[in-house]
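> here's a sequence, model it:
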Amino acid sequence: MSSEKRASHSDAEKVEIAQNGEETAHFAAERGHVATDQHGNSLYHLDPKVEAKLRLKIDYMIVPTVSILYLFCFIDRANIGNAKIAGLEKDLNLTGYDYNALLSVFYISYILFEIPSNIVCKWVGPGWFLPATSLGFGVCSLANAFVHNFSQACAVRFLLGVFEAGMMPGIAYYMSRWYRRAELTFRLSLYIVMAPLAGAFGGLLASGILTLDSVGSVKTWRMIFLIEGTITIGLSIIAFFTLTDRPASARWLTEEEKEMAIARIKAERVATSTVLDKMDKKKLWMGMTNPVTLGTSIVYLLNNITVQGLAFFAPTIVRSIYPDKATVTQQLYTVPPYAVGAFFTVLLPLISWFVDRRQIFMIAAAPMTVAGYAIFLATTNPNARYGATFLITSSLFALGPITNGQVSANVISDTARSSAIGLNVMCGNIGGLISTWSFLPSDAPNYPIGNGLNLASAGTVLVVATLMLLWMKMDNKRRDGRNVEEELAGMSQQEVEDLDWKHPAFRWKP
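Next comes the predicted model:
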């Protein structure tokens, strides 16, 4: 399509593009042109078959790399649980609450650096930031193999938290540059599913590593950190060459595909003239003060008390259920619940994609967790308690992609999206910090305090998520009564864009 022909189209026209794959979204991708009218309706229509082909190409090029990086991100964080029952506590002379304190140190740095890391991710570009931060936590994981006391272990875990802080929100923000609102939650699940898979794969990998006599001069639990850290470093170096920062710089997309990739994202962002806006303090603040971001962050905080607690204490919980089993067998018992969790982590977001809803899945996930922890509190029967872990994992991990997809769907600008996701994940990791004190040595072997805390957290998720859904519907009805033309009269394009979710045509996406 010629530049003259593109220029002839006004922003008020709805134009068919990408018909039979021959035309492209040139005019939709042009800088300075909005892709919606002032009521938020898309001005452009993309041929579904052509768009599906482009989406599949993006899937193949983006999802595998970030998924593998996140797999080892979670393994490098949670492998301390495997090392614990393989002799770490004894060799480092950890007593009392030392292990819990060691876990907490990680979350202190993780929480402090969460939002700053996502801001740096936007500033540097995720194509460079994600491999770099992955390389950093790979080095820290490897360093765990050479600590000899509590202080050294705390120092390494603190640095591990610094580098891992930007990984989960960074990937979520990165993928929001490539996918539509409805598509995003499922794609997020394809990397967040690596958390339960890390529990399964990490248990298998730790079991295999522990069958070795040594790796050089490194023995027992130290081999877990040495081998897994080395793998992470290697994957990070490869990622520097495989990750593409944004559609416009993707060498594996044609010019037409680049423009279509940009246009389809713009078409969902009311009054937006550019997909990647300049960083702005006001928009950063808009992302963090968004009511849906705040409510979702509370849900994710509560959910993560259980998610992270399970990651760190699953081997310990299994040992309390099957105390007479060998260490390697105990490690293997942690695998099946995580495998079931991985299945539901993908299934629920997949359904979410087709119905373009997220809030209802936050509500639906809570009862299974409530039931699981109720069983833990009600009985000490080992078979019943082991069965309860399947109920818990089948709902827990799905809230990772669902909550991040929800905050992403309910802001407009790229900058607001980066801070909204950063806040959500930061709050999630406050839950992770709480989880490090949920299973105390004095509470063993049945852990009524830890199980009670998780039961209460899941019940509160149910209440908060339900109230959020009711509020979103109520506020959308209130917004229906606003006069868009009147409220936007006299405002410049920049002032309109700065409104973000306060734009009168914006509606909450439940």
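> when you work out contacts or count neighbours from here on, use the C-alpha atoms and nothing else.
OK.
> which ones are touching Arg157?
102-103, 105-106, 140 (CA atoms under 8 Å, 6 or more residues apart in numbering).
> now do Leu69
Here Leu69 is in contact with 134, 232, 235-236 (CA under 8 Å, 6+ apart).
> longest helix anywhere in this protein?
helix 48-83 (DSSP state H).
> can you list the buried residues in it?
50-51, 54-55, 58-59, 62-63, 65-83 (16 or more other CA atoms under 10 Å).
> tell me the two of the contacts of Leu69 that are most distant?
Ser134 and Leu235 (8.5 Å; CA to CA).
> surely His45 is within a strand?
Yes - counting by DSSP: H, G, I helix; E, B strand; the rest coil, one finds His45 located in a strand.
> and it, how many neighbours?
17 (other CA atoms under 10 Å).
> with Phe354 instead?
Count around Phe354 with other CA under 10 Å applied: 11.
> list the contacts of it.
Contacts of Phe354 by CA under 8 Å, 6+ apart are Ala182.
> what comes up buried for whatever helix or strand comes next after the longest helix of the chain?
On the C-terminal side of helix 48-83, the closest following helix or strand by DSSP states H and E is helix 89-91. Neighbour counts over helix 89-91 (16+ other CA under 10 Å) mark Glu89 as buried.
> next one: helix 89-91 to chain centre, how far?
How far helix 89-91 lies from its chain's middle: 33 Å, per CA atoms, centre = their mean, to the nearest Å.
> ok, now stretch 126-146?
Worked out by CA atoms, centre = their mean, stretch 126-146 lies 18 Å from the chain centre.
> just give the nearest non-adjacent residue to Val328, would you?
Ser207 (5.4 Å; CA to CA, 6 or more residues apart in numbering).
> one more, for comparison:
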Amino acid sequence: NGLASIVGSAAAVGIASMGNRYGISAWQWGYIIWGTITVAVGITCFFALIDSPNSWVLQLTEEEKEIVELRTRDNAVVRKQTVRVAQYWEALREPRLWLLCIASLAHNLQNGGLVTYSTVLVSGLGFNSTQSILLQIPSGAFTVLYCGFAVYLNRRTKQIVYTAVVCYSISALGCLLLAVLPNTGVKLLGYYLSWAQTGSYVMLITVIGSTVSGYSKKIFYNGANMLAYTVGNFCGPLMLVESTKPAYVPTMWGFFACNLLNICCFLTVRFILARINKKRLPERSSEPTDVYLNLTDKEDRNYNYQL
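Next up is the predicted model:
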């Protein structure tokens, strides 16, 4: 998303300068150009994208196949063709699922609002339309930097949840500045800080990947997250009410509250799973669990939640 924002913003200025060529407006050219590229890339991926780590296209050596096998075990999930409905019900009964969905929904309320109204928010600070588009390039760069920062911090500390909390804290500060600072160019600081939430979303996906086992259960968790992601991005722009422009102060306070809510959700998830880890510690076996049994993290008493 960050790289797309950088390239897209720069390209948008060029497309805007095309004017009414061949009887087609500049905004229509944008849909034609990016739509064509999207379709071309989609077709290419459909035929060329490898769908399995054991694909013959990779021409893996025996040593590489063994590495793939070990990585599969590390992921604690093996692809299955049968659906285990019991794993769906297990997921629905876990508070963790609902907390992560609430976090994803609240996260994407801000994401959807800021993405949709990005140029409107910046132009409201006194910049013209071209400047407002060009100032999206730094926001894309900050998005990339925040994601890199989150990954780096997680690798150094081995603390997924606390890394997300740090990023949400930075984002909350940005939203607070957007809510309280005068409506001038200085607000750009808050705008760019607010994108720190992108690093948190990387950690949210990582939490699902590292704390959920069982193929059907993991699919369900990811599906629920995608549903919350979609609803959040749909409803987020609706929070920016016309009567509160150009600063949208009530909305910024709402986004600030969303960041605080996400921090609470993540810390609660960590508290729940840390208690389970502590309880299981005396029960763990020295023999690793066979991942091909397709056990869930709840069924596998050897499973250790990475937090």
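> overall similarity of the pair, as a TM-score.
With the length set by TM-score structural alignment, normalised by the length of structure 2, the two chains reach a TM-score of 0.89; 304 aligned residues with a CA RMSD of 2.6 Å.
> re earlier: more neighbours, Ser134 and Leu235 of structure 1?
Counted by other CA under 10 Å, Ser134 of structure 1 and Leu235 do not tie: Ser134 has more neighbours, with 27 against 18.
> which residues of structure 2 does the host helix or strand of the more buried one align to?
Counting by DSSP H and E, the element that carries Ser134 of structure 1 is helix 126-143. Under TM-score structural alignment, helix 126-143 of structure 1 has no counterpart anywhere in structure 2.
> mind telling me what Val370 of structure 1 corresponds to in structure 2?
With TM-score structural alignment as the criterion, the equivalent of Val370 of structure 1 in structure 2 is Ala172.
> quick one: contacts for the nearest residue to that match once chain neighbours are set aside?
In space, Ala172 of structure 2 comes closest to Phe256 once its chain neighbours are excluded; the distance is 5.0 Å by CA to CA, 6+ apart. By CA under 8 Å, 6+ apart, Phe256 of structure 2 lies in contact with 171-173, 175-176.
> got TSV for those residues, with secondary structure, neighbour count and distance to Gln28 of structure 2 too?
Shown next, in TSV, are the contacts of Phe256 of structure 2 (DSSP: H, G, I helix; E, B strand; the rest coil; neighbours: other CA atoms under 10 Å; distance: CA to CA, whole Å):
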residue	secondary structure	neighbour count	distance to Gln28 of structure 2
Ser171	helix	29	34
Ala172	helix	27	36
Leu173	helix	20	37
Cys175	helix	30	33
Leu176	helix	22	36
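> dump the residues you listed into JSON lines; add distance to Asn108 of structure 2 as well.
Listed next are the contacts of Phe256 of structure 2 as JSON lines, based on distance: CA to CA, whole Å:
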{"residue": "Ser171", "distance to Asn108 of structure 2": "13"}
{"residue": "Ala172", "distance to Asn108 of structure 2": "14"}
{"residue": "Leu173", "distance to Asn108 of structure 2": "17"}
{"residue": "Cys175", "distance to Asn108 of structure 2": "14"}
{"residue": "Leu176", "distance to Asn108 of structure 2": "17"}
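> just these now: which is nearest Tyr215 of structure 2?
Distances from Tyr215 of structure 2 to those, taken by CA to CA, are shortest for Ser171, at 33.2 Å.
> you'd agree the closest one is up against Asn259?
Yes - with contact defined as CA atoms under 8 Å, Ser171 of structure 2 counts as touching Asn259 (7.0 Å).
> the alignment partner in structure 1 of Leu134 of structure 2 and Asn446 of structure 1, how far apart?
Structural alignment (TM-score structural alignment) places Leu134 of structure 2 against Leu332 in structure 1. To Asn446 of structure 1, Leu332 of structure 1 is 20 Å away according to CA to CA, to the nearest Å.
> show me what contacts Lys217 of structure 2?
Neighbours of Lys217 of structure 2 in contact, by CA under 8 Å, 6+ apart: 87-88, 90-91, 296.
> Leu332 and Asn446 of structure 1: which is more packed in?
Leu332 (20 against 16).
> I'd guessed that one sits against Leu205; true?
No - taking contacts as CA under 8 Å, Leu332 of structure 1 lies outside contact range of Leu205: 9.6 Å.
> appreciated, that's everything.
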